[in-house]
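> Any chance you could fold what I've pasted below:
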Amino acid sequence: MRARLGETTIATADEADLVRIEGNWYFPPQSVDSRLLHESDTPYTCPWKGVCQYYSIKIGDEVFADRAWAYPTPYPGAIEKVGRDFSGYIAFAPDVEVGD
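Modelled structure (predicted):
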């Protein structure tokens, strides 16, 4: 699976390595081109997943604010609910195309 914004591939991983949560594909951190992600100050805490870290995606001179997010330290109950540890896995906003 790939995550692309326009012509730029942001992440690539086998589907078996991804985690699906609430309709979003979460990519393992090592599968994401971290050079494109920049931490955002946007605050959010999911009631059941925990504190979220948003990222903006920078491609060339263009910045796409808050188009990616992760839960660096999910609540223990969230890991149990999902059935797999998704700490640090990264999901993307709808305008980032995720597919084969």
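
> C-alpha only now, for contacts and for neighbours.
OK.

> ranges for the helices of the chain?
Counting by DSSP state H, one finds helices in the chain at the ranges 76-82.

> To check against the first, give me the structure of this:
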Amino acid sequence: MPKAIWNGAVLAESDRCIVVEGNQYFPPDAINKQYFQESNTHTSCPWKGLASYYSIEVDGQVNKDAAWYYPQAKDRAKNIEGYIAFWKGVKVEA
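The predicted structure follows:
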């Protein structure tokens, strides 16, 4: 079962992930919300839409914008709307 780990903490775990462009997207109910902080960062993908970000905080250490999601995905990416993916040193084990 895929899980996302950073700084020794399990950030998310689910057997309902969706893989897009090599990234595991975790369903919103699979994340451990205590580690997530809303970020003001946004980026745009031509086919997925406008991405929003979370910073991750574990034991006082912050990994800025280490997770992203599409709150209102474009039609071709509706299957991952609200799902969360990781980067910036977050280890995703499959």
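
> Hmm, V32 of the first structure is touching R4, no?
No. With contacts counted by Cα atoms under 8 Å, V32 of the first structure stays clear of R4, the gap being 10.8 Å.

> Go through the first structure and flag its longest strand.
strand 62-70 (DSSP state E).

> List the contacts of it.
Here strand 62-70 of the first structure makes contact (Cα atoms under 8 Å, 6 or more residues apart in numbering) with 37, 40, 42, 52-58, 87-93, 96.

> Which of those residues fall in strands?
Filtering those for strands - DSSP E - leaves 37, 53-58, 90-92.

> In this structure S44 of the second structure contacts L50, no?
Yes. Here S44 of the second structure reaches L50: they are 4.5 Å apart, a contact under Cα under 8 Å.

> if you count what's nearby, which of those two comes out ahead?
Ranked by neighbour count (other Cα atoms under 10 Å), S44 of the second structure and L50 place L50 first, with 16 against 11.
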